[in-house]
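S.K.: The sequence isn't on hand, but the structure is:
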């Protein structure tokens, strides 16, 4: 097995199970860093104007976040942006995509510069801000399925390399969190870990670097252990997965305090697992609007999927606006700037409906 860094032995924690027991059996209220009737975005925005995007999210949603602008090119994408946080694991871009390299080069520096400029703008826009604030990073399993080793295989193909990647990401994310806290000292920081690729990792459908084969599936417990190592360095971790077959129990076991998903992909078969997630005191961030330009329904219609799900699960209506946030279904990078702003406004208006009239049909 390839060794990228000295290995780190992960350990299991009983805390997620304890939270589940106390919340579901004793009826304790779980604290969240947002007020009732909150809304936020998933992360990405269209265009290249980071300052404008930041001003939009701080103006329009109760839980602002640090936007990502992949339209700026190499290094502004989800993979490159997170790879710039890795400690002692430099990357570069090859024709096939991101790959580990011997030393930091132009691509790594470009990705890092994008992030640092965004953090400088965040510090400027957030002067005096107090309240919930969200940042986003790519999760370890999605990253391992995307970044290649020096000899061309994907990191996911090598267990030792995966361990090193997880350790490096945890160390880099801890430093990133500390930096954001210094820049926005009044923020209640939420860290969203994006794992759209994890269902494929668990199912064994991730293609090899050549594209002619599939990488072996990763079992649920090792996947949870690796994710837990990364979530453990964050103050309030949520996991975003906008793919079908969201692994709810894995995310809970790994220590997620919230799960972000596309509500349109939910099936009735998912509802037992969603109910267990809610009983465990884990928040739901429900994506209720398309991430690309489309007609926006009225706020009550946008709120309806959340209210209907809550009703079918049998939870008290007055808890809905506390434990559920509304978001677009995924990132907004493929939308127009006007639609991106309008979608956030509509999510905010629909979240207010959940707070003021949770039982309406």
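M.R.: In hand now; what should we look at? Quantities reported herein were computed from a predicted structural model and do not represent experimental measurements.
S.K.: Could you use CA atoms for every contact and neighbour count after this?
M.R.: Fine.
S.K.: In which helix or strand does residue 109 reside?
M.R.: helix 106-125 (DSSP states H and E).
S.K.: so what secondary structure elements neighbour that helix?
M.R.: On a contact count with 3 or more Cα pairs under 8 Å, 6 or more residues apart in numbering; DSSP states H and E, helix 106-125 meets helix 50-60, helix 78-83, strand 91-94, helix 159-183.
S.K.: ok, residue 57 to residue 250 distance?
M.R.: Taking Cα to Cα, to the nearest Å as the measure, residue 57 falls 30 Å from residue 250.
S.K.: Pick out whichever of the two has more residues nearby.
M.R.: residue 57 (21 against 18; other Cα atoms under 10 Å).
S.K.: Would you mind measuring from that one to residue 179?
M.R.: When residue 57 is compared with residue 179 (using Cα to Cα), they lie 20 Å apart.
S.K.: between the helices and strands packed on helix 106-125, which one is nearest to residue 19?
M.R.: helix 159-183 (23.1 Å; Cα to Cα).
S.K.: Check it against this one:
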């Protein structure tokens, strides 16, 4: 009987290969269909030639790059352990799938412009859905699979937050017990004063300053309070790329296509996707998120709003500003003397 680990491995590999190959095939087919419509010929030689080239490209990169690297990562575990801070599978998807897909998406627009002088609304609606829903969805699927590999698919898994709360509760109980023990041993009643906020360790100060979280031991509330890191992993993966998805939605608007803003939008969106190559817990990921996404998106959104009006939501602009300023302040300015004083809030 086939084991569950083999089924899990085969299922994940098939999903990753589909996410790796399908976007390029679909985008090149759209390019071939647009080119055939512009040529307006009964002969479909050019269409099938482009489709054949797309199939040949996917087959070549799969056999020469994808499959050998997958086999090496599976067979040579000592080599896999030497890969620190980045993910080769996501790098292959970003470079070999996303980059060609974005290129052919822009090529379809150029064909429409050269033929009619402007992009039709119907073609832009098609291009709007494909980059956002197909290309980015494929990358997110691969990202989720790479994160989910280390977890079992059966059985209940405690989330990291639950573990942290459990450890914090034990530390608080231990601290209170030690304080009570020291209070009993102290013979002077005047010295058994209640500990202040500043006399407690920083971890306990943070726990006392924040609101008390509820805990449910029975009933429907206990069932609703179950938290599993594997389900939260899906949510985090989609939320991480919501800003890029919104920017790609802006790229699909006819005003952006016709004004030429589609090039910087696609370029900076692709640059923001380079963060997928790094592991989720890489210490450099926060700074890379600001440098590769928030700062470029801020100037891009501001330029589009000034040039074309409120096409992109102002909320995204404020998000980029606040994320950038908070990163600079809490990571760099707080090290300076005027901002280095430690403060606690009683509420």
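M.R.: Cool, got the structure. The shown structure was predicted, so the numbers you read here are calculated from the model rather than taken from an experiment.
S.K.: Quantify their similarity with the TM-score.
M.R.: Superposed pair, TM-score by TM-score structural alignment, normalised by the length of structure 2: 0.23. Supporting alignment: 127 aligned residues with a Cα RMSD of 6.5 Å.
S.K.: Pick the most deeply packed of the helices and strands packed on helix 106-125 of structure 1.
M.R.: helix 78-83 (a mean of 24; mean count of other Cα atoms under 10 Å).
S.K.: Show me where the stretch 1-150 of structure 2 has its helices.
M.R.: All helices of the stretch 1-150 of structure 2, identified by DSSP state H, counting those that start in this stretch, fall at 4-39, 45-61, 67-75, 77-81, 88-93, 99-116, 121-129, 136-148.
S.K.: For the fourth one, which residues meet the burial criterion?
M.R.: Which is helix 77-81 of structure 2. By neighbour count with 16 or more other Cα atoms under 10 Å, helix 77-81 of structure 2 contains no buried residues.
S.K.: Quick check: which helices or strands does it pack against?
M.R.: Using 3+ Cα pairs under 8 Å, 6+ apart, no helix or strand is in contact with helix 77-81 of structure 2.
S.K.: now swap in the third one and tell me
M.R.: In terms of contacts (3+ Cα pairs under 8 Å, 6+ apart), helix 67-75 of structure 2 is not packed against any helix or strand.
S.K.: Can you check what angle separates that helix from helix 4-39?
M.R.: 160 degrees (axes from the mean of the first three to the mean of the last three Cα atoms, to 10 degrees).
S.K.: For helix 67-75 of structure 2, buried residues please.
M.R.: Result for helix 67-75 of structure 2 [16+ other Cα under 10 Å]: buried residues 69, 73.
S.K.: what do you get for the second one?
M.R.: Taking 16+ other Cα under 10 Å as the neighbour-count basis, helix 45-61 of structure 2 is seen to contain the buried residues 47, 50, 51, 54, 55, 58.
S.K.: Spell out which residues sit in contact with the third one, please.
M.R.: In this case it means residue 51 of structure 2. Residue 51 of structure 2 is in contact with 25, 28, 29, 32, counting by Cα atoms under 8 Å, 6 or more residues apart in numbering.
S.K.: Burial check on residue 174 of structure 2, number of neighbours?
M.R.: Residue 174 of structure 2: 12 neighbours (other Cα under 10 Å).
S.K.: what about it, helix or strand, and which?
M.R.: helix 160-185.
S.K.: same check, this time on residue 265 of structure 2
M.R.: Using DSSP H and E, residue 265 of structure 2 falls within helix 262-273.
S.K.: on that earlier part again, of the buried residues of helix 45-61 of structure 2, just say which sits nearest to residue 160 of structure 2.
M.R.: residue 58 (38.9 Å).
S.K.: Can you tell me how far the closest one is from residue 48 of structure 2?
M.R.: Between residue 58 of structure 2 and residue 48 of structure 2 the computed distance is 15 Å (Cα to Cα).
S.K.: Report the buried residues of the helix holding residue 174 of structure 2.
M.R.: For helix 160-185 of structure 2, burial by neighbour count (16+ other Cα under 10 Å) applies to 172, 183.
S.K.: packing partners for it?
M.R.: Against helix 160-185 of structure 2 (3+ Cα pairs under 8 Å, 6+ apart) you get no helix or strand.
S.K.: Please pull up the helix or strand immediately following it.
M.R.: Defined by DSSP H and E, the subsequent element after helix 160-185 of structure 2 is helix 202-209.
S.K.: what comes up buried for that following helix?
M.R.: Quick answer for helix 202-209 of structure 2 (16+ other Cα under 10 Å): 204, 205.
S.K.: right, and the helix or strand after it?
M.R.: Following helix 202-209 of structure 2 in sequence, per DSSP H and E, is helix 219-224.
S.K.: Packing partners of that following helix?
M.R.: Applying 3+ Cα pairs under 8 Å, 6+ apart, we find helix 219-224 of structure 2 packed against no helix or strand.
S.K.: Could you say which helix or strand holds residue 340 of structure 1?
M.R.: Here residue 340 of structure 1 is assigned to helix 337-356, by DSSP H and E.
S.K.: Please point out which parts of that helix sit buried.
M.R.: Those would be 337, 339-341, 343-355, for helix 337-356 of structure 1 by 16+ other Cα under 10 Å.
S.K.: Could you tell me the angle between it and helix 50-60?
M.R.: Per the same axes, to 10 degrees, the angle that helix 337-356 of structure 1 makes with helix 50-60 is 20 degrees.
S.K.: State the helix or strand in which the nearest residue to residue 264 of structure 2 once chain neighbours are set aside lies.
M.R.: The shortest distance from residue 264 of structure 2 to any non-neighbouring residue, by Cα to Cα, 6 or more residues apart in numbering, is to residue 300 (7.7 Å). Using DSSP H and E, residue 300 of structure 2 sits in helix 295-308.
S.K.: Buried residues, that helix. List them.
M.R.: Buried-residue list, helix 295-308 of structure 2, by 16+ other Cα under 10 Å: 295, 296, 297, 298, 300, 301, 302, 304, 305.
S.K.: The stretch 251-361 of structure 1: helices as residue ranges?
M.R.: Under DSSP H, counting those that start in this stretch, the stretch 251-361 of structure 1 gives helices at 271-279, 299-313, 320-323, 337-356.
S.K.: Tell me what angle the last one forms with helix 299-313.
M.R.: Read that as helix 337-356 of structure 1. Going by the same axes, to 10 degrees, helix 337-356 of structure 1 makes 50 degrees with helix 299-313.
S.K.: All set, thanks.
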